[in-house]
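In: model this:
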Amino acid sequence: MDEKKATFGLQVISVNGIFYDDRAEEIILPLEDGEIALLANHEEMILGISDGVIKIKTPDGKWIYGAVSLGSVQVANNRCIVIVNTVERPEDIDKRRAQEAYEFAMEHLLQKQSIKEFKKSQAGLARALTRLKTASKYSN
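Out: The predicted structure is shown next:
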């Protein structure tokens, strides 16, 4: 007997448009202190998302990956809405540009900066590392 897994409505949206808008079996999101996996009928909540990799399991069992930057997720009524600043598929990441951004951020972290500039450099470094890791680990 072929059992069908429960699904939920999922939207992943960034300033550049819609990354995913369909049913899903599971989504794994990066948080400041680790990851969280959300399944169908999850309790209602709102959480902050950190730079990292989102992993979406589609109803047919296929996994979709994306490098995300800061954002939030809202879960209610068997729907999940993820809103992030940026999201990129691994195959769309320009590894050379990501490496350059990493080197730029590292250089700036070593320089004397205001607290605001330091935080901005840290955020740039986190984004660059996420993009590099995602492109390396999840590209075909």
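In: Only C-alpha atoms from now on, for both contacts and neighbour counts.
Out: OK.
In: Please tell me how far the residue lying closest to Glu35 once chain neighbours are set aside sits from Arg96.
Out: Spatially, and ignoring its direct neighbours in sequence, Glu35 is nearest to Leu29 (5.5 Å; Cα to Cα, 6 or more residues apart in numbering). Taking Cα to Cα, to the nearest Å as the measure, Leu29 falls 26 Å from Arg96.
In: neighbour-wise, which of these two wins?
Out: The neighbour count for Leu29 versus Arg96, taken as other Cα atoms under 10 Å, is higher for Leu29 (24 against 10).
In: for that one, what are its contacts?
Out: Neighbour list for Leu29: 35-37, 49, 52-55 [criterion: Cα atoms under 8 Å, 6 or more residues apart in numbering].
In: Hmm, Cys53 is touching Val84, no?
Out: Quick fix: residue 53 reads Val, not Cys. No - using Cα atoms under 8 Å, Val53 makes no contact with Val84, being 11.7 Å away.
In: overlap in contacts of these two?
Out: Val68.
In: Comparing these two, which shows the higher neighbour count?
Out: Ranked by neighbour count (other Cα under 10 Å), Val53 and Val84 place Val53 first, with 25 against 21.
In: Find the nearest non-adjacent residue to that one, please.
Out: In space, Val53 is closest to Ala67, 4.6 Å off (Cα to Cα, 6+ apart).
In: Tell me if I am right that that neighbour is in a helix.
Out: No - if the criterion is DSSP: H, G, I helix; E, B strand; the rest coil, then Ala67 is strand and not within a helix.
In: And this one, please, so the two structures can be compared:
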Amino acid sequence: MSKLTIEVVTPERVVYSGEATMVIARGVEGDVGIMPNHMPLVTPLKIAPVRIKTVGDKETVIAVSGGFMEVRGTQVAILAESAELPEDIDVERAKQSKGRAEQRLNEKHPDLDIRRAERALQRAISRLEATKNI
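Out: Model (predicted):
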């Protein structure tokens, strides 16, 4: 069985490096599933979890905040603004962040940076979704 080599990198560190049978990410055009020997592709990523399926139906989920994914044959590189493994996420803090962002968006204060509040909400939701499997 063919495998992918995947690396998830942020400006600070390599978050994940390993082999996979499939990678599922949310690009700007929608979800995309990558299997070995996929056609070459470069796509911007949305703030959403990336799912990495490994041998034996195991799955690693990584909360990714934007960036790009590049696919070449059996190589997948995700260059993310930020990325967190579930065990690195403070669930309580993510819940509080989600609540704060929702509250800001509901208040509709005239000086509110709506885009920033929406991105904060998306990041908190992505973190919470990534921790569901631990």
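In: overall similarity of the pair, as a TM-score.
Out: Here the superposed chains carry a TM-score of 0.87, computed using TM-score structural alignment, normalised by the length of the second structure; 133 aligned residues with a Cα RMSD of 1.8 Å.
In: one step back: and for the residue nearest to Val53 of the first structure, the neighbour number?
Out: By other Cα under 10 Å, the burial measure for Ala67 of the first structure, its neighbour count, is 26.
In: Trace it over to the second structure, please.
Out: Matched by TM-score structural alignment, Ala67 of the first structure corresponds to Ala63 in the second structure.
In: now, among the contacts of Leu29 of the first structure, which is nearest to Gly17 of the first structure?
Out: Gly17 of the first structure lies nearest to Ile54 out of those, by Cα to Cα, at 16.1 Å.
In: The closest one -> the second structure?
Out: Checking TM-score structural alignment: Ile54 of the first structure goes with Val50.
In: what's the answer for Gly9 of the first structure, then?
Out: Aligned by TM-score structural alignment, Gly9 of the first structure pairs with Thr5 of the second structure.
In: Then Ala76 of the first structure?
Out: Using TM-score structural alignment, Ala76 of the first structure lines up with Arg72 in the second structure.
In: isn't there a helix covering that match?
Out: No - Arg72 of the second structure sits outside any helix when classified using three-state DSSP, being strand.
In: That one - how many residues pack around it?
Out: 15.
In: Which stretches in the first structure count as helices?
Out: Using DSSP state H, the helices of the first structure run over 95-109, 115-138.
In: Distance to Lys119 of the first structure added to the contacts of Leu29 of the first structure, as CSV?
Out: Shown next, in CSV, are the contacts of Leu29 of the first structure (distance: Cα to Cα, whole Å):
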residue, distance to Lys119 of the first structure
Glu35, 22
Ile36, 25
Ala37, 28
Ile49, 17
Gly52, 17
Val53, 21
Ile54, 23
Lys55, 27
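In: and which of those is nearest Pro90 of the first structure?
Out: After measuring those against Pro90 of the first structure - Cα to Cα - the closest member comes out as Val53, at 9.7 Å.
In: Now do that closest one against His42 of the first structure, distance only.
Out: From Val53 of the first structure over to His42 of the first structure (counting by Cα to Cα), the distance is 20 Å.
In: before we move on, what about Lys116 of the first structure?
Out: Relative to His42 of the first structure, and taking Cα to Cα, Lys116 of the first structure is found at 37 Å.
In: Those two: who's more crowded?
Out: Per other Cα under 10 Å, whichever of Lys116 of the first structure and His42 has more neighbours is His42, with 15 against 9.
In: How about the more buried one: what's its closest non-neighbour residue?
Out: Nearest non-adjacent residue to His42 of the first structure, counting by Cα to Cα, 6+ apart: Asn78, 6.8 Å away.
In: What count of nearby residues applies to the one you found?
Out: 15.
In: one step back: quick one: what's aligned to the residue nearest to Glu35 of the first structure in the second structure?
Out: Counting by TM-score structural alignment, the partner of Leu29 of the first structure is Ala25.
In: can you check Glu43 of the first structure too?
Out: In the second structure, Glu43 of the first structure lands on Met39 (TM-score structural alignment).
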